[in-house]
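# Kindly return the folded structure for what I paste below:
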Amino acid sequence: MWWLVTPGNPLKDPGQLAPLDERIAQARRVATDPRIIVTGFEAAIGSRYTVETLVWLRRHRPDLRFVWIMGADSLGSFHRWRRFEEIARLMPIAVIDRPGHTLAAPAARAARRYADARLPEFEAPALPSRKPPAWVFLHGPRSALSSTALRAGRSA
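Below you'll find the model as predicted:
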């Protein structure tokens, strides 16, 4: 799993962000599983938007089957992301349940837009091989950990 630490979220105040190298170091302290690779490569490729990153990945690694992973909290604003419909057509999406978003996320504007592309949770293992748009909402242990809490030096 690649944990992409963004150079900046266009939907958030850039003045609230710590420098990229600090945020990468914070993410690495949290990502203790050796299967998680924390990277800030979006800055190196000059990507400002998720859609640009996903296009780059598809172009440079056509041999891999990617799944975009987002928190259920992000699904609520997904329709505001630059070219969100293209993102949904580029690769399957796994939405991870987050505290306070279990009921709201599936009712989000983007979730309703792609309701017919939603897979039942038990089909999640097949997601990498599904032709997009395809997405699944994954329930399970929920973490209250957030980038805001990490920046504040808290664990929740």
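# only C-alpha atoms for contact and neighbour calcs from this point on.
Noted.
# Could I get the contacting residues of the residue minimising distance to the centre of the chain?
For the chain, residue 70 is the residue whose C-alpha lies nearest the centre (CA atoms, centre = their mean; 3.0 Å). Neighbouring residues of residue 70 by CA atoms under 8 Å, 6 or more residues apart in numbering: 93, 94, 95, 96.
# One more, so I can put them side by side:
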Amino acid sequence: MWFAGPARRAPPAGRPAGLRLDLVLTPGMRVGLFGGSFNPTHEGHAHVAETARRRLGLDRVIWLVSPQNPLKPAHETAPLSERMAGARRYARGRAMVVSDAETRLGVQYSLDTIRHLKARFPGVKFVWIMGADSLATFHRWRGWTQIMAEVPVAVVSRPWISLRSRFSPAARRFAHARAPARAARIVPGADPPVWVFLTGPLNFQSSTELRKRMARRGD
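Down below sits the predicted model:
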């Protein structure tokens, strides 16, 4: 069986005393964590966030705008303030929350973010959200197997890479933990490791192509 009941509570991750986060979450909420550089944000990001919100039945989707993606060059990354503003333009609706929690926490890796938030908000049912392009390189993330052990994961289809991502090292390693898409609403309360691949209408925008266009225009 790919799930065994409510997710286990994470042990305290440790955090700076008195640190304030820009998040208000209560026990029992189903919350998606959508991390990324958002450099720049585009409709593809909105598609991933909204697809996950709808299919998983989430109360909130938190867009975690990273201070700096360790796998991407710093000189190609716009200032955090610009990326936050861009994310807010696309994070539509009250269920979408744009946050600089990783900067406030002083963390760089998704695993650390997840552990901090689980410790700060016990009883919240967190789900990590990613596009299929991220699943294709997930095995390069620091502590990726531990992320799978910490929270359920939802992968949303993206153009060109969806098929390849389903045969990626991470997908093969955790093939036994893949839930059927029809059971997506059960995933937020499932015991990790568990992940689900969600398909739907594809949005063809990408941050890489947008940056190339902006460079050609001299923006």
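# TM-score of the superposition?
TM-score for the superposed chains, counting by TM-score structural alignment, normalised by the length of the first structure: 0.93, backed by 153 aligned residues with a CA RMSD of 1.3 Å.
# Give the aligned equivalent of the residue nearest to the centre of the first structure in the second structure.
Aligning on TM-score structural alignment places residue 70 of the first structure opposite residue 130 in the second structure.
# my hunch is that that match is in a strand, does that hold up?
Yes. Judged by DSSP: H, G, I helix; E, B strand; the rest coil, residue 130 of the second structure forms part of a strand.
# out of the contacts of residue 70 of the first structure, which are inside strands?
Taking DSSP state E, the ones among those that sit in strands are 93, 94, 95, 96.
# Tell me if residue 28 of the first structure really is in a helix.
Yes. Counting by three-state DSSP, residue 28 of the first structure is located in a helix.
# That one: neighbour count?
Neighbour count for residue 28 of the first structure, taken as other CA atoms under 10 Å: 16.
# do residue 111 of the first structure as well
Using other CA under 10 Å, residue 111 of the first structure has 21 neighbouring residues.
# now do residue 213 of the second structure
12.
# quick one: what helix or strand has it in it?
helix 207-217 (DSSP states H and E).
# For the second structure, which segments count as helices?
Using DSSP state H, the helices of the second structure run over 43-56, 80-90, 101-105, 110-120, 132-136, 144-150, 162-165, 169-173, 207-217.
# Relative to the first structure, which residues correspond to the second one?
Okay, so that is helix 80-90 of the second structure. With TM-score structural alignment as the criterion, helix 80-90 of the second structure aligns to 20-30.
# How about the fourth one?
Alignment note (TM-score structural alignment): helix 110-120 of the second structure is matched to residues 50-60 of the first structure.
# how big is the offset of the matching stretch relative to the second structure?
Mean deviation of stretch 50-60 of the first structure relative to the second structure after superposition (mean CA distance after the TM-score superposition for the first structure): 0.5 Å.
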